[in-house]
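Novice: Here's a sequence, model it:
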Amino acid sequence: MHVRLRRARIATLATLGMVVMSSVALPGIGVFREPDPVRAALGAVGTLLFAAAQAALLYATVTPDISRNVQHRLAQAFCVAALASVPLVGPLAASPEAGRWESWAWIGASILATAPVLGRRALVLSTVAATLAAGALLAWWHGDIGYFTITVAVGLCFIAVNGLHLWLWTLLVEADEGRQAQVRLAAAEERLRFARDVHDLLGHDLSVIALKAELAERDPGRAAQEAADLRRLAAAALSDLRRAVHGYREVDLRAQLAAIEKVLRSSGVRCTATLPAEDLPQEIAALLAPVVREAGTNVLRHSRATWCTIDVTREGVTVANDGAVERPADPHSSGLRGLADRLAESGGTLRTRLEGGVFTLEATLR
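Specialist: As a prediction, the model looks like this:
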């Protein structure tokens, strides 16, 4: 999750947290006003259970890593807690001595505000209908129309505010998924292009080689001549394949660096990259390009960076960014270790350091 999306999620959680706080604080007034200790205890239990179920459901709604199955179970738990809140919280502050505080009405408003995230339309509509019915019943039982008014009016206000934030959050998630899909599609198209080029390049030669082998098998007298032709054709095919792979491996370091800059800036990271005035030789560019790509990936995945600098020279590359945190090495991660091994094969070195929250990666060629 990149920086901009992470910030939007925090802002959305903060807004949703206001609803959860109202589900605790406002019914809690009724708990303190209730003179009957049994009713007060039951009301406190019902309020806390409902707030916990609501908080878990809303948190899961804005957490993409949580599976659909878990979200479905949390929605069921929320419905159970909402149903249990009626007999537990509904009797609170019903007597004139308690000041007739509309305790459950605030929970009813929170139920209406949370219902749209339950998923299935039938479940949403049934939850809304049951909430309105419970609000009307408690308003009649308490003799206070304010119960129903608070449930409906405050619930609609919460729906308007939270619905906007959830809608914007959904748009951001879909945009991020679309960006990732574009990257995967571009990689898939490049693999298909390379596969097509190899097929076009080798298809004819392999067909001729198969025909020559068949002729040699049918006419042993021509076996020596056909074997010589087979050797020549195989050598030519191998040479063509090597040329194709070499062309495929040619690296446009300047274009790759520009793409990394664009990705970092779109993620809210100020990026400054420098390159020599003249293009680097292909053998140097091929060694530095994976380092630049891996460093850019680390900035997005393993830091909360606000700035990043990338300095590329003929002697190597230096990448620095802020927002780094000290964490133990991941034994399953092979990105930097693999880069170090590749550089070592060419006599280069890879060093990293963390100072004052600034992570620096230095790749030096021999």
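Novice: C-alpha only now, for contacts and for neighbours.
Specialist: Fine.
Novice: any idea how far residue 151 is from residue 81?
Specialist: 17 Å (CA to CA, to the nearest Å).
Novice: Compare those two and say which one has the larger neighbour count.
Specialist: Neighbours per residue (other CA atoms under 10 Å) separate residue 151 from residue 81, with residue 151 holding more: 26 against 20.
Novice: I'd like the distance from the helix or strand hosting the more buried one to the chain centre, please.
Specialist: Using DSSP states H and E, residue 151 sits within helix 146-218. The chain centroid and the centroid of helix 146-218 are separated by 14 Å under CA atoms, centre = their mean, to the nearest Å.
Novice: Which neighbouring elements make contact with that helix?
Specialist: helix 3-33, helix 103-114, helix 121-142, helix 223-249 (3 or more CA pairs under 8 Å, 6 or more residues apart in numbering; DSSP states H and E).
Novice: Tell me what angle the longest one forms with helix 103-114.
Specialist: In other words, helix 3-33. 160 degrees (axes from the mean of the first three to the mean of the last three CA atoms, to 10 degrees).
Novice: Pull out the buried residues from the helix or strand following helix 3-33.
Specialist: Sequence order places helix 37-61 as the next helix or strand after helix 3-33, per DSSP H and E. By neighbour count on 16 or more other CA atoms under 10 Å, the buried set for helix 37-61 is 39-61.
Novice: same deal with stretch 126-143?
Specialist: Those would be 127-128, 130-132, 134-136, 138-139, 142, for stretch 126-143 by 16+ other CA under 10 Å.
Novice: Would you mind measuring from the residue located most distally from the centre of the chain to residue 332?
Specialist: The centre of the chain is farthest from one residue, residue 221, which by CA atoms, centre = their mean lies 66.8 Å away. Using CA to CA, residue 221 is found at 59 Å from residue 332.
Novice: Just name the most buried of the helices and strands packed on helix 146-218.
Specialist: Of all the helices and strands packed on helix 146-218, helix 103-114 carries the top mean neighbour count, a mean of 28, counting by mean count of other CA atoms under 10 Å.
Novice: Could you also give me the structure for this next sequence, so I can compare it with the first?
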Amino acid sequence: MVTGIRPAGPAEALSTPGMRRASLCILAGAASGVAACVLLAALELRREPDPRGIVLGAAGSLFLVVALAGALYRSVMPWPATTGRWLIAGCATAAVLSVPLVGPVGGTPGRAWAFVGAALVGAAPLLLPVRYAVTLMAGTVLVAAATAWWLGGPVRDAVTVTVVLGLTVATWNVLHLWFWTFRAQAREGRDALARLAAAEERLRCARDVYALLANELSALVLKAELASRLALVDGERTRKETAEMRALAAAASARMREAVHGYRSVGLREQAQTVARVLRNAGVRCSVTQPERDLPPALTGPLVSVLREAGAHVLRHDEARWCTIEIVREGSGARLTVVNDGAGDGAPELGGSGLPGLADRLRDAGGTLRTWREDGTFTVEASVRAGGRDSTTAA
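Specialist: Alright, predicted model coming up:
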């Protein structure tokens, strides 16, 4: 049986600071409602004239509070399934034991356990699937009524306390549950958009490369087959075919370099609008500031790669609500600045692929790349200048 409110893949969903904070907010909200119910039960226990009854009632309440706390924590945090089942079993045991320990105690028979029952009703939506939660809530109300009737207390008061207070706490917890679910779905949507954008870009590049090289590669295969058949029969013809193969290979290589150079060096304005559109679709407010005239290709190539990776970084690593993209012409060079809020803790990674890995390649192209976090924002700043080395190395 699956318990808790977490969707599939909890470790991934809680891998960001924002999702961990959301989960802790849900836990705090649930704990506050349960704590209020238990506090009311404790106030009722104070009216018990027998000290032994107070001790037994307090022990039963404390046992249930500890069990509920563990079960609630497991419901919003990634614990092993086996541990979760043990916690739910412990919570059920504590609830059963609380009936004889807490029920008879207090100024009004059954009222103290009515408050305990309200805590169980309020926590049920976070601990169990809907049908089991409804069953638990209905069963708890029946137990509260039966306890009050058996002890000679007011049944209507016990049922009213359990139902009204319990449903109030349950509604409070369900609102937190909806908030957490929407936030998790939004995060999953952002990740899906980032993966889709990367997949579309790879597919477009693959189609372009295939269209450029398909004919040359097919001709190379045929001529290689012909040369292998002529090798022992006609040496002169073999040399001719081999020369044509070299020419085809050189042409294919030249076309590949030309295609890659064009792929990397054009479309900074279009890339900025594309990144902004993807971020807006992911719920991030994005503004773009750029020169009226297009930058020369020597400056565009390195900045396109940085802009693309900076946009992916916003989607994958931060909990951004807004992002600004600024492209400025500085004399013979240009500067790209991408700033977003919601930056996580810790310093940016160094080395490797992705945004940090572009620094060395941008330096080879005669530019610089800096990243830093400040006051909850993350900034990517890339500068290039005309006259640097071939800009294609930065892509």
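Novice: related to what we said a few turns ago, do you know how far the residue farthest from the centre of the first structure is from residue 208 of the first structure?
Specialist: 19 Å.
Novice: hang on, the earlier thing: as a markdown table, the helices and strands packed on helix 146-218 of the first structure with distance to residue 324 of the first structure would be great.
Specialist: A markdown table is the format used below for those (distance: least, CA to CA, whole Å):
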| stretch | distance to residue 324 of the first structure |
| --- | --- |
| helix 3-33 | 13 |
| helix 103-114 | 36 |
| helix 121-142 | 43 |
| helix 223-249 | 32 |
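Novice: so which of the ones you listed comes closest to residue 163 of the first structure?
Specialist: helix 103-114 (8.2 Å; CA to CA).
Novice: Once aligned, what mean separation remains between the closest one and the second structure?
Specialist: For helix 103-114 of the first structure, the mean deviation from the second structure after alignment is 2.2 Å (mean CA distance after the TM-score superposition for the first structure).
Novice: Repeat that for stretch 186-201 of the first structure.
Specialist: Counting by mean CA distance after the TM-score superposition for the first structure, stretch 186-201 of the first structure comes out at 2.9 Å.
Novice: ok, residues contacting that stretch?
Specialist: With contact meaning CA atoms under 8 Å, 6 or more residues apart in numbering, stretch 186-201 of the first structure is reached by 237, 240-241, 244, 248.
Novice: and whichever residue in the first structure pairs up with residue 193 of the second structure, how many neighbours?
Specialist: Mapped onto the first structure by TM-score structural alignment, residue 193 of the second structure lines up with residue 182. Per other CA under 10 Å, the neighbour tally for residue 182 of the first structure reads 12.
Novice: And residue 345 of the second structure, by the same measure?
Specialist: Quick note: residue 345 of the second structure (other CA under 10 Å) scores 10 neighbours.
Novice: Looking at the contacts of stretch 186-201 of the first structure, spot the one nearest residue 14 of the first structure.
Specialist: residue 248 (48.5 Å).
Novice: That closest one maps to what in the second structure?
Specialist: Checking TM-score structural alignment: residue 248 of the first structure goes with residue 263.
Novice: OK, contacts around that match?
Specialist: Counted by CA under 8 Å, 6+ apart, residue 263 of the second structure has zero contacts.
Novice: Aligned counterpart of residue 35 of the second structure in the first structure, please.
Specialist: Using TM-score structural alignment, residue 35 of the second structure lines up with residue 21 in the first structure.
Novice: Residue 150 of the first structure: what's it in contact with?
Specialist: So residue 150 of the first structure contacts 105-106, 109 (CA under 8 Å, 6+ apart).
Novice: go on, residue 132 of the first structure?
Specialist: 108, 148, 151-152.
Novice: likewise residue 61 of the second structure?
Specialist: Contacts of residue 61 of the second structure (CA under 8 Å, 6+ apart): 38, 98, 102, 116.
Novice: mind checking how far the closest residue in space to the first one that isn't next to it in sequence is from residue 122 of the second structure?
Specialist: It refers to residue 38 of the second structure. Computed as CA to CA, 6 or more residues apart in numbering, the closest residue to residue 38 of the second structure that is not its neighbour in sequence is residue 116, at 6.0 Å. Look at residue 116 of the second structure and residue 122 of the second structure: by CA to CA, they are 10 Å apart.
Novice: again, but for residue 69 of the second structure
Specialist: For residue 69 of the second structure relative to residue 122 of the second structure (CA to CA), the value is 13 Å.
Novice: Determine whether the claim that residue 291 of the second structure is in a helix is correct.
Specialist: No. Assignment of residue 291 of the second structure by DSSP: H, G, I helix; E, B strand; the rest coil gives coil, placing it outside any helix.
Novice: Identify the residue of the first structure aligned to it.
Specialist: For residue 291 of the second structure, the residue aligned by TM-score structural alignment is residue 276.
Novice: Its match touches residue 312, doesn't it?
Specialist: Yes. Counting by CA atoms under 8 Å, residue 276 of the first structure does reach residue 312; the two are 7.0 Å apart.
Novice: Who has more neighbours out of the two?
Specialist: Remark: of residue 276 of the first structure and residue 312, residue 312 carries more neighbours, 23 against 11, as counted by other CA under 10 Å.
Novice: helix/strand/coil for that one?
Specialist: Reduced to three states by three-state DSSP, residue 312 of the first structure is strand.
Novice: residues contacting the aligned residue in the second structure for it?
Specialist: Mapped onto the second structure by TM-score structural alignment, residue 312 of the first structure lines up with residue 327. For residue 327 of the second structure, the contacting residues are 289-291, 334-337, by CA under 8 Å, 6+ apart.
Novice: and if we set it to 7 Å?
Specialist: For residue 327 of the second structure, the contact set (CA atoms under 7 Å, 6 or more residues apart in numbering) comprises 289-291, 335-337.
Novice: Farthest pair within those?
Specialist: 291 and 337, at 13.2 Å, using CA to CA across these.
Novice: ok, so of the contacts of residue 150 of the first structure, who is nearest residue 75 of the first structure?
Specialist: Among these, and counting by CA to CA, the member closest to residue 75 of the first structure is residue 109, at 16.9 Å.
Novice: Could you check how far the residue mapped onto the closest one from the second structure is from residue 284 of the second structure?
Specialist: Residue 109 of the first structure maps onto residue 118 of the second structure when the alignment is built from TM-score structural alignment. In this view, residue 118 of the second structure and residue 284 of the second structure are 41 Å apart by CA to CA.
Novice: One more: residue 347 of the second structure?
Specialist: 23 Å.
Novice: These two - which one has more neighbours?
Specialist: A count of neighbours by other CA under 10 Å puts residue 284 above the other of residue 347 of the second structure and residue 284, at 21 against 9.
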